[in-house]
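Peer 1: Coordinates only, no sequence provided:
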């Protein structure tokens, strides 16, 4: 239901390609130091993020890109097969996702004056056209709604809700073909109503990523 689950296996071709482009992209973004070099994002070092002893420029440099690196390096694990160590990995993966998506969303919203940050960072050092501001606000709006939809879908999929029959969800259990040390495997895939929610979840995450890149 998520991109992370689809590419979680680093030995799989999809996992290898994802790790390559995700990590290299994050590394190039980080090494570019674009928050200090691009005038359409640079707002000066004198404006500090609340509750944090760092400027918004430093926040943009050290939060989203490292979060993107964490997503590529620390792959997730299906909850149904997770043990205690796997839950620790899942938490770190989620931290990376929050740093990347939410971190970028907050600093970009503060920069262009989106939603609750309508006043934006009132600093003349920011140079951006009116059309550019409108496009960036539109991308933030897309991220907000689709990321909200993604979270809702994940909650519905992770916690079996009473109004959705149990048989419609994925069925996990011990591998019947393994006798020595049975592994937890997927025994039966979900029914179409749940598959549709998985598709919505996946598409929502993809749209968020594309809007973030844009």
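Peer 2: On my side now, so go ahead. It should be emphasised that the depicted structure is a prediction, and the values quoted were computed from it without experimental measurement.

Peer 1: can we go C-alpha only for contacts and neighbour counts from here?
Peer 2: Fine.

Peer 1: now for the longest helix anywhere in the chain, which elements pack on it?
Peer 2: Longest among the helix segments of the chain by residue count, using DSSP state H, is helix 130-158. Of the remaining helices and strands, those touching helix 130-158 by 3 or more CA pairs under 8 Å, 6 or more residues apart in numbering; DSSP states H and E are helix 103-112, helix 192-213.

Peer 1: Structure two is appended below for comparative analysis:
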């Protein structure tokens, strides 16, 4: 993905703390479900999705079919390859709820429309060296909680019920947000905890992060 610059829209006191102290709050996936967060951040369905497949009609005597691949993939019924199976009006589904993980969010877009998506935001910081910033942040977070950087990737704005593509389980649940949030053009860094157990948001002060950031004028 494009790693040119990311943008952090926030209240000025928080962005000032980032530029002066390297102050960063790293949230967690499940904490974003908390409705007490401000508009644009809270999402009760964070990390959740459903994958489904509909079979109107399928007969095993007609030969190989995505539908019979589906009943095996979804674990719907056992299948004897030598037996004939007739399926009609079958709806298969599987729910996903991704385990808690650490999340840091930013935006790929510098615009007033994007800034307006985040309640209480009146300032902007540009992360102009994305790789440097997240490599450093990974090291610093690791001193608090052993983690593995899973990805730095754009968010997909889509419904949380996804049709099975015939091969995989589709988009990572932690990278899905409802289409109403699409003006945010969000990107996420995701870290997986190495150790088992509950996790909670972490606030880091690391002046080594400052070199990768700079203040940006409010977009007009």
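Peer 2: Noted; the coordinates are in hand. This is a predicted model, so every value here is computed, not measured.

Peer 1: After superposition, what's the TM-score here?
Peer 2: Put the two chains on top of each other and the TM-score (TM-score structural alignment, normalised by the length of the first structure) is 0.23; 92 aligned residues with a CA RMSD of 6.6 Å.

Peer 1: Looking at the helices and strands packed on helix 130-158 of the first structure, which one is packed in the most?
Peer 2: helix 103-112 (a mean of 22; mean count of other CA atoms under 10 Å).

Peer 1: Give me the helices and strands touching that helix, please.
Peer 2: Partner elements for helix 103-112 of the first structure (3+ CA pairs under 8 Å, 6+ apart): helix 56-62, helix 130-158.

Peer 1: now the angle from it to helix 130-158?
Peer 2: Per axes from the mean of the first three to the mean of the last three CA atoms, to 10 degrees, the angle that helix 103-112 of the first structure makes with helix 130-158 is 150 degrees.

Peer 1: was I right about residue 19 of the first structure contacting residue 73?
Peer 2: Yes. Counting by CA atoms under 8 Å, residue 73 is a contact partner of residue 19 of the first structure at 7.0 Å.

Peer 1: out of the two, which sits in the busier spot?
Peer 2: Shown here are residue 19 of the first structure and residue 73; by other CA atoms under 10 Å, residue 19 has more neighbours (22 against 17).

Peer 1: Residue 28 of the first structure: neighbouring residues, count only.
Peer 2: Neighbours of residue 28 of the first structure under the rule other CA under 10 Å: 12.

Peer 1: what residues are up against it?
Peer 2: By CA atoms under 8 Å, 6 or more residues apart in numbering, the contact list for residue 28 of the first structure is empty.

Peer 1: in the helix or strand it falls within, what counts as buried?
Peer 2: Assessed by DSSP states H and E, residue 28 of the first structure sits inside helix 13-32. Neighbour counts using 16 or more other CA atoms under 10 Å place 15, 16, 18, 19, 22, 23, 26, 29, 30 of helix 13-32 of the first structure among the buried residues.

Peer 1: Quickly check those for the two that are furthest apart.
Peer 2: Using CA to CA, the buried residues of helix 13-32 of the first structure span at most 21.9 Å, a distance reached by 15 and 30.

Peer 1: give the contact list for residue 88 of the second structure.
Peer 2: Residues in contact with residue 88 of the second structure, defined by CA under 8 Å, 6+ apart, are 55, 56, 57, 58.
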